[in-house]
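Chemist: Using only what follows, build the 3D model:
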Amino acid sequence: MSRTLLVQYRRRPLRGLMSFFRAAAWTNGPARLWLALGLGLLCSGVAGIVNQVVWQRALKVVLGGSETLSSMIVVLVFLAGLGLGAAVAARIASRSRNPMMLLAALELGLVLTNAVVAMVLAIDISETVYAVQRVALGAGIPLRLVYAVGAGATLLPPTLLMGATIPVASEAAQRQLGGRDSALVPVLFFVNTAGAALGAIAASLWWLPWWGQRRALLGAIVLNAVAALLIGVLGRARQVEPAVSAAKVDVARPVRVEELLGAALGFVSLGYEMLLFRALSLGHGPLPITFALGLTAFLICWALGMALSRRVGGSGGLTAGLTAAAVALAPLVLDWDAAREGADYGELGPLLPAAILYGIPVIGFGLLYGQLVSRRAEDWGRDVGRYSAFNTVGSCLGVLFFTLVAYEAPFAAGTSTVALVLVAVACVEWRVGASSKRERLHAGVFASAAVAGAVFSLSVGLSWNPTLAEDGTVTYWGRDGVVAVHPDGDVFLDGLWHTRLTEGPDGHVGRPYTWVMAAAAVLAHDDPHPKRALVIGAGVGVSGATLAGVEGLKVDGYEINQTLRRVLEDRPDQTLHALTHPSLRWIWQDARTGLALDETRYDIILSAPLHLRQAGSSLLLSREYLRLVKSRMAEGGVLAVYSNEGPGAQSQLVQATLAEAFAYRTSWYDGIVTIASDSPIEVTAARIEERMMREDLLYTQMSQLDRALSSDGGDGIQGLWDGPMSADTLPNVVIVDDWPLVEHPKVADALVPTRASR
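Modeler: Coordinates of the predicted model:
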């Protein structure tokens, strides 16, 4: 890179980058190699984030275990692979005679590993996985250890390659392309992270919704192949002597303060990213677009900070201090976002300003990262690899701490913890630059006080859980999610309305999402006294308690969100004493895994855990899931599914998938509830009348509701029944694990009519 372009980059980083690529495109020699390296890192960044999104989603399906702790294990394995790859690259990059060819080999390795993953996704190995899990449970091996081993076998090979990318690219930039100023190191990070930002929005909003997982992986394979081709073809003839001997590389080097600060930065930046996702979810719902835009905003702001790092220069103390102040203001953004009216979930307009405001502190994280890594870089491959490895260790600690501890406290306690740790980082930076013993002592005292303040802030936050708002809303904070109970009894999970608590013993009667679903399933079953029932997504227990109103019926309930346990404990009267009901058995586990490992058969199964548009809803609506549910239904069993929340295409997809799995379907309450079975479903006036004459609590409630509806001029209970359903007008596309189409209503609206007409 010429001196003129380097000066321009320092003054105006983005314009300098554009000038650099324009010059490189028309220049022979090393400039073309710079261009190849930059474009290769850009493609690699796009592919990397696509890989991450698809791999983590696929592992939830293949390995099972969507609980928070199981998901945390997958993230930890992913980060550990990145850190280990960076550490290995720190040792081997300096030995290579052609680092660009080594980088091309890494990209080619990702092509091969991704191809293997794509082939695995193309076949159904779920029964094999579940068989292994059953054997492990029989041997007393914890299921989460099985998840960790499975995730490690799947993720470690590709993440090792991904983690080595930037250290090897840094080595190539220094030794093969003549880089001398460590200002270029943040440029490499910037280009790669910018590609990741493009990949985040592309994977979440286009590739996955329109293509599905396997085809999205094929897109990533193409990008990794392009990166390998660009870097390999132009760099194949540019060999250099190894920078150091193998013996010198293996000599242990003392840990430097920049590496320790890098670990601290990884801890707080990963923690803030988790808090950012939670805040956006509370304001805009746990939807695919929410997580996609949140991740994109995080990566763009990080990249901007990296680009600005050399212009700011100097110590990172001021950067850390200002970033701490910005993080401390995040709770005000949460309050402002929650107070806005008319913000429709899933709309980009209301979501974008919130994502930008939450992203402002991330610019500081990227800026501080760039300052530290460029200050640390002498032998670029070795030093960047070591710094990245330390940073990733901190990120792993951040995942553990914020999942297990900080997520159990209110949002403000989490941001206070991040801000105070950043203050401690600023004090350490001040101490490094201090010229006198007294100044170093003061800096150490202030840093210790900041860490103590972080511990105190989090302790206070944990003691204030749940929190009480001025309007009477009680909010329960937990690692599995945030539950808000409003004064009128409405219950929100992570920002989306979920259900309503009951007022008195009969306050829930007639509600479509709980009572009607349970009553419709019982009416559809030929036996007025079925023996076993299952509720998937037991929530606050109203559906399960309603089913338990049939004499002799034993009910199991799967619930993944253990934060709801506190609601059940605090409000027994409003949850029909579901937590302690003698006929109810609560199973705090992912239902899909539980069904696979427990072969109990049920007469009635209720499945209503998610909004159709919520991220992850397709995992409990797909063809594969329904086949699993069907295998756990007794002869003559019925399934009740929440199937309609507005957009017609989503409902059509659910109905088409049910029609493929079951021979008979009927719906209730304008399609909100669908009953499916392989046995004929008879809902006649005679059956309803016969059931209402029985003394079971549920049948008594039916009789009371029937009289109330009839007195208003309606047709009683039978007026809630829509009738049998036909498959003649359904589309020929169904929900599958590989394609989460139902989670994207706008894409479904565009695709389903086209598919239905074929």
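Chemist: For the rest of this, base every contact and every neighbour count on C-alpha atoms.
Modeler: Noted.
Chemist: Apart from its neighbours in sequence, what residue is nearest Ser667?
Modeler: Thr674 (4.3 Å; C-alpha to C-alpha, 6 or more residues apart in numbering).
Chemist: ok so the one you found is a strand residue?
Modeler: Yes: per DSSP: H, G, I helix; E, B strand; the rest coil, Thr674 lies within a strand segment.
Chemist: Here is the second sequence; please produce its structure so I can put it next to the first one:
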Amino acid sequence: MSRRRRKHARQHPIVAEASNTRAFEPGAGVLIGVVACFVLSGFAALLYQTAWMRQFSIVFGTSELAVATVLSAYMAGLALGATIGGRLVDRVTRPILVYGLLEAGVALSALAVPLLLALANLLYIGVLGDQPGPADASGLGQSFFYLVVAFVVLAIPTGCMGATLPMLTKYVVRSDAQIGPRIGLLYAMNTVGAVGGTVTAGFLLLPALGLSGTVWVGVAVNGLVFLIAATIARSIRPGESTRAKRVQAVEIERATGSAHRFNPIGPGWILPLMLLSGANTFAYEVLWTRLLGHILGGSIAAFATMLASFLGGIAIGSAIAARFATNRDRAITGFILAQAGIAATSIAIYESLHLLIPETLGLTGNVPLAIAILLPATLFVGATFPFAVRILARDERDAARSSARVYAWNTVGAIVGAAIAGFVLVPLLRYEGTIELAVTINVVLALAASILIMRKRYVAAIASAIFLAAVIFAYRPLLPEEILRTSPIADSREGEIRYYEVGRSATVLILEEDGYLNLRTNGLPEASTNLKGAPPYQHNQRLLSTLPVLARPDTRDMLIVGFGAGVAVEGVPPSVASIDVIELEPKVIDANRLIGPERQIDPLQDDRVHIIINDARSALALTAKRYDAIVSQPSHPWTAGASHLYTREFMALAKEHLNPGGIFLQWMNTQFLTESLLRSLCATLLDVYPYARIYQWQPEILFFLGSDEPLDIERTMARTGRPLRDDPLHYLEKGIGSVEDLLIALAMDQENIERFAAGSRLLTDNFNRMATESSVAMERNETLSFRSLVDLFVPYNPLLQDDSWIHNDFPVDLEFSYISER
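Modeler: Sure, this is the predicted structure:
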């Protein structure tokens, strides 16, 4: 060292030590270990997020409001953790050890989440419960409760997650040139781990281990990270921590210095720009996943594929940008180009999406399509983070704090996006308006960055202004009609579009074809109804609400879960005095109001009908009202809004809201079931309701009946004539004119269901095989065809059994010639 430098070191020992700390580079092995920890950390985080979202949906329901508040609470914890970690990181002398302790904190607090959720459920029912009728999801008290409880339950684990990035940044960034590259590397590798967690949870862990098993895997991974981090911390030279402690004063002084004060033009503007960018990114995620759902379907595996593709693009983009974010000037240029790139690629993908629709729909074989659609724009999305951190950070001593601030602001933006994208923005603007607004925001961000962060970027500012003018005045995206007509399970794309709206939880479409109105949600066929003048036909859905009255003629109060096209409501006998209908998507009701004057029967004009917009489980949990019959007709058992309505817990919840002797009816289409799932559904019904029956009026449609009192429907009808004699015309219109018509539809009675379901696994919230197996079986053509269903049911049909009560203990003589003809 020269004499002058030695003299300066003696006069300014702290500053000298600050310079010397740059020499303490982590070795290659240590750096690899740190990066590996962050990969595993991202892996565990997405395991938790996947499992927690489904666990919360069990308590709060799957309404868009409930999902948005839980997701907002999750990200709020991340932002809070990043903020606190950024403020404290300058005082930390052993960041790797602290990082390991944070990971241990995630693991321990994750174990407490199920217990806290159970307590939250008790509090939820205690505070908001005992309402006179099913609760509507639009209430402010309910949404506020969702947000507060979700944040309290998730604050510790997500807070610990959010604080990890600044801790690792403090250790791995040791020079100014390393800020962008190494922070970009950490961010990219953490996202790579998140991709792995998403795929592993959706395709492997949830089907194999269920929700609690998936969480335990996350806990084990966090525990492994703690051990690795603790080992690395022990291997670091003790002197390094001592030196780091001596430069604390310099770091804190610099971190709170004049550079962080507001300036009209300066790097501090990158924070609000990243906030807006985070909100805009979430709008894109809602847009692309909704549109891709028409092609890939709405299963857990399909969503995992889309999310993994989205995160994969972010990881690759961050890794690429890290190589270029070596100084502030290059980072500003990179950020401007990234925002412009998001806009340009999003326009290109949206306008060409109809050309990419494959001949074979569904998830199988179309994973490359999801990647091709989501990857281009997300590459640029991922690039924004390392560029933003490099813009904000003055030097390596400010890197950890700056990374925490950028992460926190960007996550707050994502919270805003989660709160308004699916709930307000996309429903208000629809797909075509959303893409136009999102692209405009990206170009505005590019223009703002070129003007506000540094002076004399005239070329970038002019180019961004021209691009913005072109978007505002020339870009007019059209509705994605070809995508809207596409369905993963319906072949027909024909018919006139009579209604199209993007709702909070689903895209609702009505197509008119051959005198019928066909309603779809997210591309999935829900129901059809007749136009005035169309030929009459026997609609099995009308029997959904008729059968409970056949079983209990004195039924007065009925609950129907799912409105669809309102056909089940059409079939409610006049003797029923009150009909509550719970519908998740308000646009479904709007669509039915629009076509009401044109249909043969408008169920919304029935004075007995009361519509509740909510998730069925959430609505029922908050009311003390009881019914004589509950009809549950969710259509597609693998989707998020329906899969939790086939479990033992929901059936038990329904039973709690039935009067003594009340009827629970579950609709099911066997094209969604394997033999194993069918047996499990029967076993689940029997586990809740001691008395059960299965009826089959159409080849692939089954009605499951359950009650706490015996179901001797046919013999009671033969003795009393009820309810047929009460209103014979109504029942004749539904195809029921005699007891023989009911016996023809009887597929299994009590004794035969018990034999059929013996030894089968139950469907539960924790291990919901409907959600994980149904769509996979459909794509593999492993579900029950009509012929296989007939062969399966023949040994259990009491009509075909010589020793059954039908042939040996029936109170009247039956017309077997009529039965054989039918």
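Chemist: And the TM-score between them?
Modeler: The TM-score (TM-score structural alignment, normalised by the length of structure 1) is 0.85; 702 aligned residues with a C-alpha RMSD of 3.4 Å.
Chemist: Just to confirm, what residue in structure 2 is aligned with the residue nearest to Ser667 of structure 1?
Modeler: The alignment partner of Thr674 of structure 1 in structure 2, by TM-score structural alignment, is Phe704.
Chemist: and the gap between that match and Phe786 of structure 2?
Modeler: Plainly put, Phe704 of structure 2 is 17 Å away from Phe786 of structure 2 if you go by C-alpha to C-alpha, to the nearest Å.
Chemist: what about the two, which has more around it?
Modeler: Phe704 (21 against 15; other C-alpha atoms under 10 Å).
Chemist: Would you confirm that that one contacts Trp697?
Modeler: No: contact between Phe704 of structure 2 and Trp697 fails when scored by C-alpha atoms under 8 Å: they sit 11.8 Å apart.
Chemist: Identify each buried residue in stretch 534-546 of structure 2, please.
Modeler: For stretch 534-546 of structure 2, a neighbour-count test (16 or more other C-alpha atoms under 10 Å) marks 539-546 as buried.
Chemist: Return the member of these nearest to Phe473 of structure 2.
Modeler: Gln541 (49.0 Å; C-alpha to C-alpha).
Chemist: hey, where'd the helices end up in the stretch 451-600 of structure 1?
Modeler: 517-524, 542-547, 564-570, 591-597 (DSSP state H, counting those that start in this stretch).
Chemist: Against which helices or strands is the longest strand anywhere in structure 1 packed?
Modeler: Secondary structure of structure 1 per DSSP state E: the longest strand is strand 633-642. Where contact means 3 or more C-alpha pairs under 8 Å, 6 or more residues apart in numbering; DSSP states H and E, strand 633-642 of structure 1 is packed against helix 517-524, strand 602-607, strand 673-677.
Chemist: make it 6 Å
Modeler: Contacts defined by 3 or more C-alpha pairs under 6 Å, 6 or more residues apart in numbering; DSSP states H and E place strand 633-642 of structure 1 against strand 602-607, strand 673-677.
Chemist: For the next helix or strand after the longest one, give me the average deviation versus structure 2.
Modeler: Elements were assigned by DSSP states H and E; along the chain past strand 602-607 of structure 1, the next helix or strand is helix 623-631. Relative to structure 2, and after both are superposed, helix 623-631 of structure 1 has an average distance of 1.0 Å to its aligned residues, where the measure is mean C-alpha distance after the TM-score superposition for structure 1.
Chemist: and helix 623-631 of structure 1, which residues are buried?
Modeler: 623-626, 629-630.
Chemist: try stretch 443-458 of structure 2
Modeler: 443-454.
Chemist: Please consider this matter closed, and thank you.
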